[in-house]
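*Asks:* My questions are about this predicted structure, shown below with the sequence.
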Amino acid sequence: MYPSSALGEFLRSRRARLRPEDVGLRSGVRSRRVAGLRREELASLAGVSVGYYTRLEQGQSPNVSEEVLDSVARVLGLDGEEIAHLHRLARASRLREQVRPERLRPGVRLMVNSFTEVPAIAVGRRGDILAWNRLAHALLAPHWPFEIPEGEARPNFVLIDFLETGFSRGLYVDWEQKARDDIAYLEGALSRFPGDEGLIALVEELTAASPEFRALWAEHPVSTCASVTRDYRHPVVGVMTLTAELLRTPDDEGQGVTVFQAEVGSPSRDRLRHLADLLAERP
């Protein structure tokens, strides 16, 4: 199960970002053994006891109120997405039910295939690609088979990005930002589905196999990943700037459909159309 320490890890990562002067405190002359604010400093500013805040970071306050979380978030200077993530983590510490295996509805698969001029994928809560159209396959992973099997053999975009050193590393102009977004995706999924043992196993696998993943995971990046614009360096058609819009399917436990689009009249739109034309020419 997702460890109860997840809330504490997130709080410590955000506490480490702050200096005393950021919250109106004098830094003093004593050397500080830890980066950022001390627990007692944050507790005082948030209006809770040091003991209570310590238990919160240790995962021993499962019934923490929303008011206390909001007060802590205010001191930490969290943005809207981080505040929502903080509340989900607090709820997740009380939830441990198992989740059902992911299965893609036939209607969602049909929707993905209905996109003929732009890449589209159906993605699961673990980062598994559940379905893709021909253009998405040619854009994101042409070295993978197009037909996607059921179960563990499905392509997973987080595993591809971190553990494959070939196509994926060259595809993203800013690979490190893509890696941060991947981790934010997993962070969000784990806060919503703490009982998903497959998610836990995926994080453990990546932690063991990738030093880059370990380093970035410790920073706990947070993002809804709902709309992301990035540059793709495709080996066939060149650099394209595409915006990926993630459309959640509310009744499928964390699944969504991502559609990639380029600005009308832009060189990126022309190159994306050229990639589609090349696919159409194949037997």
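*Replies:* Looks like it arrived, so ask away.
*Asks:* Only C-alpha atoms from now on, for both contacts and neighbour counts.
*Replies:* Noted.
*Asks:* Report all helices and strands that the longest strand along the chain contacts.
*Replies:* Counting residues, the longest strand found in the chain (DSSP state E) is strand 238-248. Applying 3 or more Cα pairs under 8 Å, 6 or more residues apart in numbering; DSSP states H and E, we find strand 238-248 packed against strand 227-234, strand 256-261, helix 267-281.
*Asks:* Give me whichever of the ones you listed is most buried.
*Replies:* Mean neighbour count (mean count of other Cα atoms under 10 Å) peaks for strand 256-261 among the helices and strands packed on strand 238-248, with a mean of 22.
*Asks:* just how off-centre is it within its chain?
*Replies:* Taking Cα atoms, centre = their mean, to the nearest Å, one finds the center of strand 256-261 at 15 Å from the center of the full chain.
*Asks:* other SSEs contacting it?
*Replies:* For strand 256-261, the packing partners by 3+ Cα pairs under 8 Å, 6+ apart are strand 120-123, strand 238-248.
*Asks:* what's the closest of those strands to E176?
*Replies:* strand 238-248 (16.5 Å; Cα to Cα).
*Asks:* packing partners for the host helix or strand of R109?
*Replies:* Following DSSP states H and E, one finds R109 within helix 106-114. Helix 106-114 is packed against strand 120-123, strand 129-132, with contacts defined by 3+ Cα pairs under 8 Å, 6+ apart.
*Asks:* putting a second one here so we can go through both:
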Amino acid sequence: MNRQELGAFLRSRRERLRPEDVGLPSGPRRRTPGLRREETAVLAHISTEYYVRLEQGRAPRPSGEVLAGIAGALRLTDAESDHLHVLAGTAPLRTRLHRRDVRPSILALLERLPQTAGIVMSAAFEVLAWNGLAAALMEDFADLDPRDRNLARRAFPGPVQRPDAPLYGVSDATEFRHHVVMELRATVARYPTDPAVTGLIDELCEASPDFVRLWERHDVRAAPALTKTFRHPVVGEITVDCDSLTLTDRDQHLVLYSAPAGSPDAEALALLNVLGADADEYRR
């Protein structure tokens, strides 16, 4: 049970709600935003004293029934409710270290995908594997140190991000940064003692005020990107379908970029496929 994170998460969810959101009168002007603690406790069918202790990080582990009541009171989404259970220690934690070894069958699949750029990402946004078209569309990750293949580091200012090609010119950079923060918050809840995860978050907090601002929002909702536009120095703008498939056994994601057959974007991908990783030379 991560008492401090649980308390901070509960406060952030309570403060975003208005009384009218949960069927309560707004009443006189309030000094602080959101619901009052006593209102939340009543809605969750628990004592105000116990709820206050939860937010202060002083309460014992709540039961599943108590967490369900709090989730309903705070109008949590499914993703937020799952995160609440993880913080409370009522959901099973995965291994202490997140996995970075990619299944051989997935590696083979990457190479067999026709006209599709594909990468495998770890739970901490490290690019673990990629095919030739992904190298042409994004960059040749083989030229980078493993530490520098991390898309979270590229998303926020730091030594890896090149000012001439931030995030490969993607159109949804702001949304992607928000997605990174949300996913990392869920990841550190699953791997609270993994130094690679905690060290990455500490590094980003120190390097980027924007990361800190997003981190303190405690958002954990899912934010899937269905399409993405890259601005490539050779083929110009190319809009692709973005599909992220969860590899549950290793807590990794297979991310695929493709375009409808016969479309100009598909033709641009085909050109990049011919050029191969040499297309990345134009970024330098």
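*Replies:* Received it, and whenever you're ready, just let me know what you need. Just so it is clear, the structure is predicted and the values come from calculations on it, not from any experiment.
*Asks:* mind listing what V235 of structure 2 touches?
*Replies:* Going by Cα atoms under 8 Å, 6 or more residues apart in numbering, V235 of structure 2 touches 268, 271-272.
*Asks:* Would you format the helices and strands packed on helix 106-114 of structure 1 as TSV with mean neighbour count included?
*Replies:* As requested, those are exported to TSV (neighbours: other Cα atoms under 10 Å):
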stretch	mean neighbour count
strand 120-123	26
strand 129-132	23
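*Asks:* Now render those strands as TSV, adding distance to L171 of structure 1.
*Replies:* As requested, those are exported to TSV (distance: least, Cα to Cα, whole Å):
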stretch	distance to L171 of structure 1
strand 120-123	17
strand 129-132	17
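*Asks:* Looking at these, spot the one closest to V228 of structure 1.
*Replies:* Shortest distance between V228 of structure 1 and those, using Cα to Cα, is found for strand 120-123: 14.1 Å.
*Asks:* For the closest one, what is the distance to the chain centroid?
*Replies:* Worked out by Cα atoms, centre = their mean, strand 120-123 of structure 1 lies 15 Å from the chain centre.
*Asks:* Then stretch 176-183 of structure 2?
*Replies:* 4 Å.
*Asks:* How about stretch 199-206 of structure 2?
*Replies:* 15 Å.
*Asks:* and if you look at stretch 213-227 of structure 2?
*Replies:* The chain centre lies 6 Å from the centre of stretch 213-227 of structure 2; the measure is Cα atoms, centre = their mean.
*Asks:* Name the SS class of the residue nearest the centre of structure 2, please.
*Replies:* What sits nearest the mean C-alpha location of structure 2, by Cα atoms, centre = their mean, is E183, with 2.2 Å. Secondary structure of E183 of structure 2, reduced to three states by DSSP: H, G, I helix; E, B strand; the rest coil: helix.
*Asks:* what residue of structure 1 takes the place of it?
*Replies:* By TM-score structural alignment, E183 of structure 2 lines up with Y185 in structure 1.
*Asks:* any idea how far the residue nearest to its match when sequence neighbours are not counted lies from V239 of structure 1?
*Replies:* In space, and not counting its chain neighbours, Y185 of structure 1 is closest to C225: 6.6 Å by Cα to Cα, 6 or more residues apart in numbering. Distance of C225 of structure 1 to V239 of structure 1, computed by Cα to Cα, to the nearest Å: 22 Å.
*Asks:* Mind checking which of the two has more residues around it?
*Replies:* A count of neighbours by other Cα atoms under 10 Å puts V239 above the other of C225 of structure 1 and V239, at 18 against 14.
*Asks:* Tell me how many other residues surround the aligned residue in structure 1 for A124 of structure 2.
*Replies:* Here A124 of structure 2 is matched to R126 in structure 1, going by TM-score structural alignment. R126 of structure 1 sits with 22 neighbouring residues when counted by other Cα under 10 Å.
*Asks:* sec struct for R126 of structure 1, please.
*Replies:* Each residue gets one of three states, and R126 of structure 1 gets coil by three-state DSSP.
*Asks:* Relative to E9 of structure 1, how far out is it?
*Replies:* As judged by Cα to Cα, R126 of structure 1 and E9 of structure 1 stand 21 Å apart.
*Asks:* Equivalent analysis for A131 of structure 1, please.
*Replies:* Distance of A131 of structure 1 to E9 of structure 1, given as Cα to Cα: 34 Å.
*Asks:* Aligned to H85 of structure 2, what sits in structure 1?
*Replies:* The equivalent of H85 of structure 2 in structure 1 is H87 (alignment by TM-score structural alignment).
*Asks:* what number of residues lie near that match?
*Replies:* Here the number of neighbours of H87 of structure 1 (other Cα under 10 Å) works out to 18.
*Asks:* With the one 4 residues further on instead?
*Replies:* By other Cα under 10 Å, 17 other residues sit near R91 of structure 1.
*Asks:* wait, what's in contact with it?
*Replies:* Residues in contact with R91 of structure 1 (Cα under 8 Å, 6+ apart) are P62.
*Asks:* any idea how far L69 of structure 1 is from it?
*Replies:* For R91 of structure 1, the distance to L69 of structure 1 (Cα to Cα) stands at 11 Å.
*Asks:* mind checking the SS state of E206 of structure 2?
*Replies:* Classification of E206 of structure 2 using three-state DSSP returns helix.
*Asks:* What's it aligned with over in structure 1?
*Replies:* Using TM-score structural alignment, E206 of structure 2 pairs with A208 in structure 1.
*Asks:* check which helix or strand covers the closest residue in space to that match that isn't next to it in sequence.
*Replies:* Spatial nearest neighbour of A208 of structure 1, chain neighbours left out: R214 (7.9 Å); criterion: Cα to Cα, 6+ apart. Here R214 of structure 1, judged by DSSP H and E, is contained in helix 211-217.
*Asks:* Run the chain-centre distance for that helix.
*Replies:* For helix 211-217 of structure 1, the distance to the chain centre is 13 Å (Cα atoms, centre = their mean).
*Asks:* May I see the buried residues of it?
*Replies:* 213, 216-217 (16 or more other Cα atoms under 10 Å).
*Asks:* That helix against structure 2, how far on average?
*Replies:* Superposed on structure 2, helix 211-217 of structure 1 shows a mean distance of 0.8 Å to its aligned residues (mean Cα distance after the TM-score superposition for structure 1).
*Asks:* Who are the packing partners of that helix?
*Replies:* Under the contact criterion of 3+ Cα pairs under 8 Å, 6+ apart, helix 211-217 of structure 1 touches helix 175-192, helix 197-209.
*Asks:* Let's see that with 10 Å instead.
*Replies:* When contacts are defined as 3 or more Cα pairs under 10 Å, 6 or more residues apart in numbering; DSSP states H and E, helix 211-217 of structure 1 sits against helix 157-163, helix 175-192, helix 197-209.
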